[in-house]
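Undergrad: sequence unavailable; structure follows:
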């Protein structure tokens, strides 16, 4: 069977996933079997068993990705053959640049677009691109500010266009489709940008060249990394996220091949097939699909179009939420959107791999309540006399193995940088990179359990009408007061204290196994406050901790949003949403 056969690659990858999953389950069973398995322990086993496919998938993606990153002369071309055939220079086709807006601070949105347009002009390709500012802004004051800021921009860039919808039907997906249906004419491709997206002219031209090199391509999604940030929270979070996504996306692209992902922005799409196949109808209950991007990718795949990932970082950036409250609210919206996928499995014409991608997106969030439930069941099991015969050493090994698989993409990304001196130099050297990695690992050990509990709480309320809404996104750096953090996170803290007390009453070894999880819950409020504190942020920046290559590059701007004070929501927090 040819080496490029999708069937062979996916079969080999499935065997790797199955082997890793089997190892994880065997370790857990060996820890639970001595003394017999109680009813609560069977429930724990079921919870962890349902999370095991995601952990195994993460580890397999990481292993494959790391091998490619270390051995391939050009890892991106190794998983995207059209990249090697792409021709440099101005493109033949015309591409629309679609920027979706909704109550955005235009002083932060327009400068990167000015730089992009000027750069395309310098490459002799300005006449090959059409910029569209697609607004869904509804608030009258925000509309007035938006239009006032855009007028001089349009005067300086006569080929740019601005359109605002009176009604934001279908949210961002509806915004884009409206532009395709009513405004785009001669464009062959369109490139989607969020309000916080930054792409370089070279990255944009490369995406167009890849599309022109392969007429089968419907979507090419480039990897997206975090813009240099001043605030501690996004600085630490995106340092690890970047490493993990590089390994994950490379490994995933190897076996998914033409059935890749779409993340909604920093991607290029072919106009005609997207217009024909990616219109999203309301769900059976009349609601609109929130997490539209994966569904659009699956629709194009089902129609026979290739969707590929370009796992290259250069020239493709976005801003991450500036503080923990915005991050948690974004996660809730994503979780609500991903849970909608349960209604889509019976859509006619969908491929088996498309259904697998939707299931994978569901598992990404469904794992959170399963982990939380397993922890609660473990405490209940111990308090009711169960687990007396459990070898704590074997249990610790099983927990460690599961955690290593869960975080394998990030660890693989860290290993790549430490093993490649030239890449490490872009981070200021191995020592500087290791300091950033250590700080991020400590941060994530506290943050990940908190994030999982918050997702679990939200998903538990979702069937009873809890909805995150679709509101303006706060992108501005800000501090968080102790009062605000306490009002938002006191349930997480109480749950952490109760669980810690329960495990402490059992044994020191039980407490030691639980603390890596419960500590993040107990410290939720200070974690929220300190990671938004300008003093900690300044301390990290001054020492170059968790600095990215873009930040260290000569003259690279650090993202420091100076937006007006955001509208306040319940509990005194800015009301977040997403594009």
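TA: Alright, I've got the coordinates. These figures come from a predicted structure and were not determined experimentally.
Undergrad: from here on, just use CA atoms for contacts and neighbour counts.
TA: Fine.
Undergrad: what's near enough to touch the closest residue to residue 443 other than its chain neighbours?
TA: Once flanking residues are discounted, residue 443 sits nearest to residue 236: 7.1 Å by C-alpha to C-alpha, 6 or more residues apart in numbering. By C-alpha atoms under 8 Å, 6 or more residues apart in numbering, the contact set of residue 236 is 436, 439, 440, 443, 546.
Undergrad: for the third one, give me its contacts.
TA: Residues in contact with residue 440 (C-alpha under 8 Å, 6+ apart) are 236, 237, 239, 240, 546.
Undergrad: how far away is it from residue 349?
TA: Look at residue 440 and residue 349: by C-alpha to C-alpha, to the nearest Å, they are 43 Å apart.
Undergrad: putting a second one here so we can go through both:
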């Protein structure tokens, strides 16, 4: 029997109250999709001509900008002929300018959308209108993997309470879907689940399930829920462990799913909140000031062919089950196996199946947190890099919409561009070296009236640089100008002057950090191409303070590379060194920059610098989440899982009841950590020795096996009896 029949109980003064940990199963088939077969199902007729015009503006505009920039760069380099190195530099420049040009025209589209936005939009979501009545059922899914339970359950309770405040709570159930492998976190999750039920009295709407084996990571976690319980729900709203959403936002997107039966997925724009370190507050400010502009641009020209970011989105369960069963890619890791960056692929498959995928960036009430330091961003980026490069195998899949292929291509490009920038930087350095030290060839092998020598046009080069910087930075100024139009938003940023000072601060620090991330992403790409799998590490949140030793281990190579690069440039010429100063300074200062930006004390928390509307006037749901997180974290509790179970009979009974198959080993289950844990516990003379002998995964396996758990409890009882004697 499965954990479906399991129950957690709470002893009260009266009779025992039995609350099921999971509802009755409602299986829903989720067949694995083929990338080699399948055609695209057409959407219902819509305003396609308008959409094509918008796409022509964004994509065609980026193409025209790139052609003009490429011609100007050709004139810069083609003085006395184009050498091989200059040709390489030109080719890389064209590719990289196309990348930033595409972002620029997307921002222009976003500005048009924000200036001409119609209330309600294509999906009929009008934030000013009364909340729609709901007749469908939606499951809110909170996947978690070795996350601090205080943060997870505080955010979930705040979301639950906000949703209850709308009066529509009857249409929603909440599921905590744990893939946690750390035994101490696992038992803490169970304790917080019971406490949350007791606080809310919502036993019929709050459910918890932990998988013993986290097959296929988050995608497998969601797929497991779909195949077991998805048949009972029209929609599922997928959160992340740090997600918080308002009830108003949730009810409106659920209502939009009812109003638009052809829509398979609606993605909100999560605002980054809760930043305490300087790095986190920079991301928070940038995401709040520039993020809506860029997201509005995407929604403007994507239309029903939009993308999925993996969380804070509502999905039609039937569409997901029927279209988004992910195949395993052929070959070995890091390119083969299960798909790490699953969200882009799921959106592409849902769209292939004839369901619309929309983004609603104008709808407020969706929040998440960002990484607290450059170190954490680099670690997370390594996993995303591997997942996005896997998309090269998905890109030629049959039946995918061209815009879906563009999503996959931009995901790949977001990491491939880093080594391309690095190669262009080195090629430019070698070109300058060639121009200074290589003598002209007065006697070329082919007849020529003039000698051939490497040379460039410095004046035109300066103008190309200015133009490139303008294309790169103008979206920030556009976002700032649009912010000034709204008095409430402007005050939320601390006023126009403070917002502009924040813009300059963020741009300066981000400029120094850019070469660090360029080198980090280049190293990630090289590592993945060499066949090294990056694995999956849980994210750190909150305080981003990083020790000096860890920072030096991560960023000493960046400093060394910066010194070598600066020395080489200075050896060639002083003007070249000054030209490359922004890159060199960022790399040389990598270690102090990371330490400084990861500090809470350096976060300008006492000033209006880098402030955002959500920080200046926090929404009620965020205030409630922070209060709850502090209350939960302050409660005294044993950190060690076995001690916690022994000290809380109610938790122990619930733990036993929630074990899949009641903790019995089924035939064919030969998981090595389970068998090793059993042997180590059998051999241990006492509980302390048993816990010391087991690894983290073995301890989790022991607590998931009813017989081994009883052995641990017997060791604890024996230790207690010995202590009394």
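TA: Received the coordinates, thanks. Not measured: the values here are computed from a predicted model.
Undergrad: on that earlier part again, what lines up with the residue nearest to residue 443 of the first structure in the second structure?
TA: Pairing criterion TM-score structural alignment: the partner of residue 236 of the first structure within the second structure is identified as residue 282.
Undergrad: over to residue 97 of the first structure?
TA: Under the alignment by TM-score structural alignment, residue 97 of the first structure pairs with residue 140 in the second structure.
Undergrad: just residue 276 of the first structure next, same as before
TA: So residue 276 of the first structure corresponds to residue 322, using TM-score structural alignment.
Undergrad: with residue 10 of the first structure instead?
TA: The alignment partner of residue 10 of the first structure in the second structure, by TM-score structural alignment, is residue 55.
Undergrad: neighbours of its match, how many?
TA: By the criterion of other C-alpha atoms under 10 Å, residue 55 of the second structure has 20 neighbours.
Undergrad: and what of residue 151 of the first structure?
TA: Applying other C-alpha under 10 Å, we find 12 residues neighbouring residue 151 of the first structure.
Undergrad: repeat for residue 722 of the second structure
TA: Under the criterion other C-alpha under 10 Å, the count of neighbours that residue 722 of the second structure has is 9.
Undergrad: do residue 338 of the first structure as well
TA: A count of nearby residues for residue 338 of the first structure, using other C-alpha under 10 Å, gives 25.
Undergrad: quick one, what contacts it?
TA: 290, 291, 358, 361, 362, 365.
Undergrad: against residue 288 of the first structure, how distant is residue 53 of the first structure?
TA: 29 Å.
Undergrad: oh, that last question was meant for residue 339 of the first structure, not what I typed.
TA: From residue 339 of the first structure across to residue 288 of the first structure, the span is 12 Å (C-alpha to C-alpha).
Undergrad: neighbour-wise, which one of the contacts of residue 236 of the first structure leads?
TA: residue 546 (27 neighbours).
Undergrad: now do the helices in the stretch 151-300 of the second structure.
TA: For the stretch 151-300 of the second structure, the helices defined by DSSP state H, counting those that start in this stretch occupy 183-200, 217-229, 247-259, 278-289, 291-302.
Undergrad: out of the ones you listed, flag the one nearest residue 593 of the second structure.
TA: For the helices of the stretch 151-300 of the second structure, the distance to residue 593 of the second structure is smallest for helix 278-289, at 9.8 Å, taking C-alpha to C-alpha.
Undergrad: hmm, back to that, so can I have JSON lines of the contacts of residue 440 of the first structure showing distance to residue 271 of the first structure?
TA: As requested, the contacts of residue 440 of the first structure are exported to JSON lines (distance: C-alpha to C-alpha, whole Å):
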{"residue": "236", "distance to residue 271 of the first structure": "37"}
{"residue": "237", "distance to residue 271 of the first structure": "34"}
{"residue": "239", "distance to residue 271 of the first structure": "34"}
{"residue": "240", "distance to residue 271 of the first structure": "34"}
{"residue": "546", "distance to residue 271 of the first structure": "39"}
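Undergrad: which of the residues you listed sits closest to residue 499 of the first structure?
TA: Relative to residue 499 of the first structure, the closest of these is residue 237; by C-alpha to C-alpha it sits at 26.0 Å.
Undergrad: hang on, the closest one packs against residue 445?
TA: No. Taking C-alpha atoms under 8 Å as the definition, residue 237 of the first structure is not a contact partner of residue 445, at 11.2 Å.
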